[in-house]
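Asks: give me a 3D structure for the following:
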Amino acid sequence: MPIRKIERDDLEFVSAICLRAFSEAVAPGLSEQGVETFTNVAAADSFASRMHGDNLMLVFTDAAAIQGVIELKEGRHVAMLFIEPACQRRGIGRQLLSTALEYARSDVITVRASLSSVTAYERFGFICSGAVGEFAGLVYQPMEKHLNSSG
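Replies: All right, here's what the predicted structure looks like:
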């Protein structure tokens, strides 16, 4: 299977994928503060410290190259889902999400989706669950996906 848990040797590459995808799709609509906040969160050392917490981090690999990453926090919140820009729209995000949800410990999975990713999350079965918010310059749409139910 091309999906596996993240390893320490993956961190620099995973960080680079997140930053490339973010810079292309999300950063143009954010303030300097928002870009700085995300850059800090997506740094390799930030991923490294979160590896020791209650975070499931998975990567999608193909031909030995990492093409995407997902981070599921506390079994209930999608904290990161980024795909290498050249590899997007190939089902990688759906596969990563599906695998991560096998580890869900809640019937409701949440995400603070960047505004540019709302449509993708809707395709994954998430619905908007509140007003657009902002934290440290990051603008997001709260969304949730109900597991084990039709809603």
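Asks: hey, let's count contacts and neighbours off CA atoms from now on
Replies: Fine.
Asks: other SSEs contacting the helix or strand containing residue 47?
Replies: Using DSSP states H and E, residue 47 sits within helix 44-50. Secondary-structure packing of helix 44-50 (3 or more C-alpha pairs under 8 Å, 6 or more residues apart in numbering; DSSP states H and E): helix 11-25.
Asks: what residues does the helix it packs on touch?
Replies: By C-alpha atoms under 8 Å, 6 or more residues apart in numbering, the residues outside helix 11-25 that reach it are 39, 42-45, 47-48, 66-69, 82-85, 116.
Asks: second chain to compare with the first, below:
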Amino acid sequence: MLVRRIEQNEIVAVLDIVWDVFMQYEAPDYSKEGIETFQNSVINNNDYLNSITMYGAYEDSNIVGVIATRNSGNHIALFFVDGKYHRKGIGRKLFEVVLKNSTANEITVNSSPYAVEVYHRLGFIDSDTEQVTDGMRYTPMTYVK
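Replies: This next block holds a predicted model:
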């Protein structure tokens, strides 16, 4: 399993996996408004995509997982692993790249309901209760190095 920074010419494949995993695992917990917010603020937003640093996990030449950060690597903006590869350590390998490249002692994330337990297993703690903004449900969480 190779984990490396995603190149600009790979963005379409990255967005395909992000959208597919989102629709399978995240969307069932969101309202129609939340799904549209995600689509418009992430998938169809070039300014946003240009503001984040993305890393991919590859099996052979196929991308099977994505993690993206902003704020100098100190906030996880996206974290998606193809369902066929869940519970195989790929998410942990992606997170290790974030830890290596983070510039602060804390890493934050706004976790979807589906991913809260994943983040807990990585060592994150809830920093607030679940919130909803524009239909997007999330729990603010923090990891202290």
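Asks: how alike are these chains, TM-score-wise?
Replies: The TM-score (TM-score structural alignment, normalised by the length of structure 2) is 0.92; 144 aligned residues with a C-alpha RMSD of 1.5 Å.
Asks: about what we covered before: right, and the helix or strand after the helix holding residue 47 of structure 1?
Replies: Following helix 44-50 of structure 1 in sequence order, the next helix or strand is strand 55-62 (DSSP H and E).
Asks: buried residues, whatever helix or strand comes next after that next one. List them.
Replies: Proceeding N to C from strand 55-62 of structure 1, the next assigned helix or strand is strand 65-73, under DSSP H and E. Neighbour counts over strand 65-73 of structure 1 (16 or more other C-alpha atoms under 10 Å) mark 66-73 as buried.
Asks: please compute how far the helix holding residue 47 of structure 1 lies from its chain's middle.
Replies: Here the centre of helix 44-50 of structure 1 is set off from its chain's centre by 14 Å, with C-alpha atoms, centre = their mean, to the nearest Å.
Asks: ok, and for that helix, which residues are buried?
Replies: Buried, per 16+ other C-alpha under 10 Å, within helix 44-50 of structure 1: 44, 47-48, 50.
Asks: who's in contact with the host helix or strand of residue 139 of structure 2?
Replies: Assigned by DSSP H and E, residue 139 of structure 2 belongs to strand 136-144. Around strand 136-144 of structure 2, the neighbours that count as contacts under C-alpha under 8 Å, 6+ apart are 29-31, 33-35, 37-38, 105-113, 116, 123-132.
Asks: how about stretch 83-91 of structure 1?
Replies: Residues contacting stretch 83-91 of structure 1 (C-alpha under 8 Å, 6+ apart): 17-18, 20-21, 24, 67-69, 92-93.
Asks: mind redoing it with 7 Å?
Replies: For stretch 83-91 of structure 1, contacts defined as C-alpha atoms under 7 Å, 6 or more residues apart in numbering pick out 17, 21, 67-69, 93.
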